[in-house]
Every structure is written in structure tokens, then in C-alpha cells.
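Colleague: have a look; sequence and predicted model below, questions after that.
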Amino acid sequence: MSLERFLPVLLLLGSNVFMTFAWYGHLKYKSAPLFTVILVSWGIAFFEYCLMVPANRLGSAFYSAPQLKGMQEVITLLVFAAFSVGYLGQPLKWNHWAGFALIAVAAWLIFME
């Protein structure tokens, strides 16, 4: 895979790390006021957008919009799985993995020509 085709994947990976923290990172701080959590999450999401928009813009030269979305969903699941176990301490069960696998199969189908 050339760097030009791989760069959108790296940007999607980075953006998903930020977005996962924006959406779920506050779960470790349940005593924090909701309004504060929302503001902090918006701040984190800004950096997600700074990576996601270029990922889609650059990626559109090589991938269709549905392919970019399918790729993003698989990356999101991989990042979330690591985050759930490593940061939140919430291991995934067999049914979570099975559901994630079905989503991965769906993404694979999107790439079929």
C-alpha cells in the first residue's frame, strides 16, 4: 500500500483515538459535572475533526465514500476495543467480539467490487 493510500488510514486511526476519548473518556470521571464533561468532550472532538476531515478529503482520491465509512467503522471498533479494556478496564465478552466481527464483515463487503 502506497503512503498516499495509507495516510488516510493513519489519519482515521488518530481521529478515532480522539473521538473515543471525547465520547467515552469521561466515564472514568462520573462525578464531574455534565456541562464540564460536554465542554471538554467538544474540545477533544475538535482535534478529531482536524484529522477526520483531511482523512476523508485525501482518502476520497483512492476510496469511495462508502469505503471510507466502512474503514472508519472497523478502525473505530478496534480503537474502542483497546480503549474499553485498557482505559476503562471493561473487558469485551464473546458477544461483543461476535457483533464487531459482523460489522467487520459488512465493511469487507463494501470493498468488494
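Modeller: Thanks, I have it.
Colleague: please count neighbours and contacts with C-alpha atoms only from this point.
Modeller: OK.
Colleague: can you pull the buried residues of stretch 45-52?
Modeller: 45, 47-49, 51-52 (16 or more other CA atoms under 10 Å).
Colleague: between those residues, which sits nearest Val17?
Modeller: The nearest member of the buried residues of stretch 45-52 to Val17, counting by CA to CA, is Glu48 at 7.9 Å.
Colleague: try this one side by side with the last:
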Amino acid sequence: MQAYLLPIGLLTLSNIFMTTAWYWHLKYKATPLMLVIAVSWGLALFEYCLAVPANRLGSDVYSAAQLKTIQEVITLTVFVGFSAVYLGQAPTWNTGIGFALIAAGAWFVFRG
């Protein structure tokens, strides 16, 4: 069971770092762009340190398409939470419908 769950946990943590790297600065528009880029690259380093092992370990039990699908579903989930909590932008019905359609696509990837 750990072989299936560890990659998902690592991908979740990596997506938290990457979402933060991409969007944290939207609340700090006065911060110089070069500083934002440097901080974001620092955060992205941690993301890579988690994502690469997640994919390496995950490839033992998931196909590449399944790993990418897991990563995308996690990315959307993390983004919705980050957007709502940190940026104060709650998801809309259209967001929910769009994500549901993506989830339907994920179902087909795992269907076998």
C-alpha cells in the first residue's frame, strides 16, 4: 500500500510548494519582480526535490499517464484551496464544472 500512497503524498507536498512559488506574490505586487523570481525559484527547488522522487517511486506502480493524471488532480485541488484561503478567491460554479470535467478525464485514464 505504501508504494501507492507515498508518490501521492510526495506529489501533494510538491504541488503545495509549486503553487506557492507561482502565486504567493500576487498579494505583494509592489515587491520587485527579480526578488519574486528569486524567491519563487527557491520554492521550486523544494518542489523538484519532492516531485522527482515521487515520479521515480510512482513509476513502479503507476504508468506515466497515471502519474501525470494524479499530479494534475492534486494540482487543481491544491490550487482551489490556495486560491480560496490565501488569495481570498473562492471557486465558482464554473470552476467546479470545469474541474468535474477534468475528473471525468482522469477516470478514463485509470479505467484500464
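Modeller: Good, I have the coordinates. Since the structure is predicted, the reported quantities are computational estimates derived from the model, not experimental observations.
Colleague: sorry, back to before: take the buried residues of stretch 45-52 of structure 1 and keep only those in helices.
Modeller: Among the buried residues of stretch 45-52 of structure 1, DSSP state H puts 45, 47-49, 51-52 in helices.
Colleague: for these, which one is nearest Ala81 of structure 1?
Modeller: Glu48 (18.1 Å).
Colleague: so which residues of structure 2 form helices?
Modeller: Under DSSP H, structure 2 gives helices at 2-23, 33-58, 64-85, 93-110.
Colleague: once aligned, what mean separation remains between the longest one and structure 1?
Modeller: Okay, so that is helix 33-58 of structure 2. Aligned to structure 1 and superposed, helix 33-58 of structure 2 gives a mean residue distance of 0.4 Å (mean CA distance after the TM-score superposition for structure 1).
Colleague: between that helix and helix 2-23, how big is the angle?
Modeller: Per axes from the mean of the first three to the mean of the last three CA atoms, to 10 degrees, the angle that helix 33-58 of structure 2 makes with helix 2-23 is 170 degrees.
Colleague: about what we covered before: quick one: the ones in helices among the buried residues of stretch 45-52 of structure 1 as JSON lines, columns for distance to Trp23 of structure 1 too.
Modeller: Below are these laid out as JSON lines (distance: CA to CA, whole Å):
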{"residue": "Ala45", "distance to Trp23 of structure 1": "9"}
{"residue": "Phe47", "distance to Trp23 of structure 1": "13"}
{"residue": "Glu48", "distance to Trp23 of structure 1": "11"}
{"residue": "Tyr49", "distance to Trp23 of structure 1": "13"}
{"residue": "Leu51", "distance to Trp23 of structure 1": "16"}
{"residue": "Met52", "distance to Trp23 of structure 1": "15"}
